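[1] can't give you the sequence, but here's the structure:
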């Protein structure tokens, strides 16, 4: 009987190591079909899951309450599983080099609890070669077992889009790979249990690793192009959004827009590609240039805010600036690697202490990561400038009267509205006399 058949008959279990925005939806999905152990080092997170709370909002608290996942922070429970999925984050260091410590730590934990006949699949984003050159040696050292003989390994890059209620885990094609044909077959069949869109079998682990960093690097470059256009059009006095809307009438337009590029994928993965390319003696030109442009957009927006405040006859240092949104993207509580922070840092250099409002954000996470307190919008008044930094539905649906109530009692021409995502009705706002700017 194959491992897949044993898991299907519940003679063996699946474990998911790392229960964040990627791991937790995986664990819940698999638990509808097979026995699942959900492991995370964060005890408070495990307690939340056990109490039926979903802090990520990815599957919802109701799904967490009803799931059969065995949530634990006890690593010895992993001995009960034969199929391990690693879904820990892979961030970057301050010098933009890959920080592999989470995936190395997860490999050590699994290695200490690995049994013969197991399969370990990595979903964490890495540069080509990490799974085989870094993870396998750790697993072998900690377990005393031999890869390819006592256990198998594979790679299946995560493609979850946080906050996206349309493109979900189940309906996104899953790339799978294995160290040999046998492991590839087992891995593919197991993922086919939960992936309705089906799987794509990559020819090797390195191909699967490369596909992940390339797909996000491609998006990064396309957005960088639009950001560069936005900076130039700003000097020309041309509305970038209007240009793009006109361009998008052509059938083969790519429909990218300018914006802040953060998060744990697009804002990080290109650096993994660049790191490995440079290690092999090639200096990236296009990918690195795209990253440089996108990393500078926070300062560009902040400079636009300062310029608008000056033109509105405001005393910059005394101006009250309200930032609406601190998460890295819309409709998600995830604040990791948010580029809104770059706007805030730049404004602070001018003596401005922005007030942050975000009903979607994880307030505790924002406080721990950035030392940032999130204010309730009901407590906001007397603003000089409102910055729509994130396109949460709650902000998109705000009426102009509600926006106006956040300002002080002065003429509309002195009320500055900064629309980073282009979500507001520009013509209506300008008709009312507000000082409006969009990226």
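    Thanks, I have the structure now. Small disclaimer: the values here were computed from a predicted structure and weren't measured.

[2] use CA for all of it now, contacts and neighbours both
    Fine.

[3] Flag every buried residue along the biggest helix by length in the chain.
    Counting by DSSP state H, the longest helix found in the chain is helix 205-236. In terms of neighbour count (16 or more other CA atoms under 10 Å), helix 205-236 has its buried residues at 205-214, 216-217, 219-231, 234.

[4] hmm, who's touching the helix or strand following it?
    Per DSSP states H and E, the first helix or strand lying C-terminal to helix 205-236 is helix 240-247. Under the criterion CA atoms under 8 Å, 6 or more residues apart in numbering, residues 229-230, 233-234, 253, 255, 257, 422, 439 lie in contact with helix 240-247.

[5] Determine which two of those residues are furthest apart.
    Spanning the widest gap among the contacts of helix 240-247 are 234 and 253, at 21.6 Å by CA to CA.

[6] Next up, the contacts around residue 384.
    Residue 384 neighbours (CA under 8 Å, 6+ apart): 309, 314, 319-321, 407-408, 414-416.

[7] structure B:
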């Protein structure tokens, strides 16, 4: 009887290592079909899940309360599982090299508790070759078992889009790979339990790893192109969003727009690709330059805000600047690698300490990650400059009249609005007395 069949019959369990924005949805989805152990090192997070609270907002409180996932921070529970999925983060260091600390730590932990005849599947984004060159030797060393004989390994890159309620785990095609054809078949069968639209097998693990870094690098490059256009059009006095609206009337337009590119995927994955390319003696000409452009956009927005404040007659360091949004994307509590922080850092070089407001972000995360004390909308009153950085529904619902009321009433200087997300129409902005700028 195959491992897949034993899992379906309830004789074996699936385990998830890492219960964040990626791991939690996978665990809950599998728990609707089979027995699942959900492991995370963060005991506080595990207690929240046990209490039915979902800090990621990916599943929701009811989904967590009703799931049969066995939540634990006890690594020895992994010995009960034969199919182990690794969904830990893979960030980059300050020098933009891959930070493999989480995936190495997870590999050591799994290795210490690895049962014979198990399959370990990595979902964490890594450069091509990492699973076989880095992870497998760790599993072997910690377990004393031999890969290919005592246990098998595969790779299936995560494609979950945090905050997206349309493109969910179940309806996104999933890439699957294995170290051999037998392992691939087992992995495909297990994932097909929860992937309603089906899985897409590729020939080897390296190819699957490459798919992940390339699909996000492609998006990064396209957005970098639009960001570069935005910087040029700004000098030309042309509104980029209007150009894009016109361009999108053509059937083959790609629909990308300028913006801040952060988060745990697009803002990180290209560096995994260029890192391995550099090791092989190839210096990226396109991917790396796309990253450089996108990494510069936070500072560019802040500089634009300062220019607008000066043009409006303000003394920027004496102005009250309000930044609406901190998370890396709209309607999502994930603050990881948020490029809004780059706006804030650049403002501080002008001796501006902005008021930052984000109803989605966790206050502790904001303080721990960025040293930012989040405020409430009440604190937005008497603003001189407002930067709408993230298109949360709460901010999209603000009319220009609402925005106007947030400015200082007795302001004898001009009001400044920086519309990073292009939420307001030019014709509406021009009817106000606000000095505005759109990316």
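    In hand now; what should we look at? Here the structure is a predicted model, which means the values were calculated and not measured.

[8] returning to that earlier point: closest one to residue 274 of structure 1 out of the contacts of residue 384 of structure 1, please.
    residue 321 (36.5 Å).

[9] any idea how far that closest one lies from residue 34 of structure 1?
    Distance of residue 321 of structure 1 to residue 34 of structure 1, given as CA to CA, to the nearest Å: 51 Å.

[10] which one of the two has more residues nearby?
    When neighbours are counted by other CA atoms under 10 Å, residue 321 of structure 1 and residue 34 differ, and residue 321 comes out ahead with 25 against 21.

[11] wait, isn't that one in contact with residue 382?
    No - using CA atoms under 8 Å, residue 321 of structure 1 is not in contact with residue 382; the gap is 9.5 Å.

[12] before we move on, the earlier item: the longest helix of structure 1 against structure 2, how far on average?
    Compared with structure 2 after fitting, helix 205-236 of structure 1 has a mean deviation of 0.2 Å; criterion: mean CA distance after the TM-score superposition for structure 1.

[13] on that earlier part again, so can I have CSV of the contacts of helix 240-247 of structure 1 showing distance to residue 153 of structure 1?
    What follows is the contacts of helix 240-247 of structure 1, written out as CSV (distance: CA to CA, whole Å):
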residue, distance to residue 153 of structure 1
229, 44
230, 45
233, 49
234, 50
253, 40
255, 38
257, 39
422, 45
439, 45
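
[14] quick one: contacts for residue 338 of structure 1?
    Contacts of residue 338 of structure 1 by CA under 8 Å, 6+ apart are 261-263, 326-329.

[15] Tell me how far residue 240 of structure 1 lies from residue 299 of structure 1.
    Residue 240 of structure 1 sits 18 Å away from residue 299 of structure 1, going by CA to CA.

[16] Apologies, that question was intended for residue 377 of structure 1.
    Residue 377 of structure 1 sits at a distance of 25 Å from residue 299 of structure 1 (criterion: CA to CA).

[17] quick one: which of those two has more around it?
    Just comparing residue 377 of structure 1 and residue 299: by other CA under 10 Å the higher neighbour count belongs to residue 299, 19 against 15.

[18] Helix, strand or coil: sort out the more buried one for me.
    Under the three-state scheme (DSSP: H, G, I helix; E, B strand; the rest coil), residue 299 of structure 1 adopts helix.

[19] The aligned partner of it in structure 2 and residue 398 of structure 2, how far apart?
    By TM-score structural alignment, residue 299 of structure 1 lines up with residue 299 in structure 2. Computed as CA to CA, the residue 299 of structure 2 to residue 398 of structure 2 distance reads 25 Å.

[20] With residue 255 of structure 2 instead?
    Per CA to CA, residue 255 of structure 2 is found 25 Å from residue 398 of structure 2.

[21] Tell me, how many residues neighbour the closest residue in space to residue 199 of structure 1 that isn't next to it in sequence?
    Excluding its sequence neighbours, the residue lying closest to residue 199 of structure 1 (CA to CA, 6 or more residues apart in numbering) is residue 174, at 4.5 Å. Applying other CA under 10 Å, we find 22 residues neighbouring residue 174 of structure 1.

[22] Residue 283 of structure 1 too?
    Neighbours of residue 283 of structure 1 using other CA under 10 Å come to 14.

[23] In structure 2, what sits opposite it in the alignment?
    Matched by TM-score structural alignment, residue 283 of structure 1 corresponds to residue 283 in structure 2.

[24] Quick check: the gap between its match and residue 276 of structure 2.
    Taken as CA to CA, the span from residue 283 of structure 2 to residue 276 of structure 2 is 10 Å.

[25] Can you tell me which of the contacts of residue 384 of structure 1 are buried?
    Applying 16+ other CA under 10 Å to the contacts of residue 384 of structure 1, the neighbour count classes 309, 314, 319-321, 407-408, 414-416 as buried.

[26] want to throw those residues into a markdown table with distance to residue 349 of structure 1 and secondary structure?
    What follows is those, written out as a markdown table (distance: CA to CA, whole Å; DSSP: H, G, I helix; E, B strand; the rest coil):
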| residue | distance to residue 349 of structure 1 | secondary structure |
| --- | --- | --- |
| 309 | 15 | helix |
| 314 | 17 | coil |
| 319 | 13 | coil |
| 320 | 14 | coil |
| 321 | 14 | strand |
| 407 | 23 | strand |
| 408 | 24 | coil |
| 414 | 22 | helix |
| 415 | 22 | coil |
| 416 | 19 | strand |
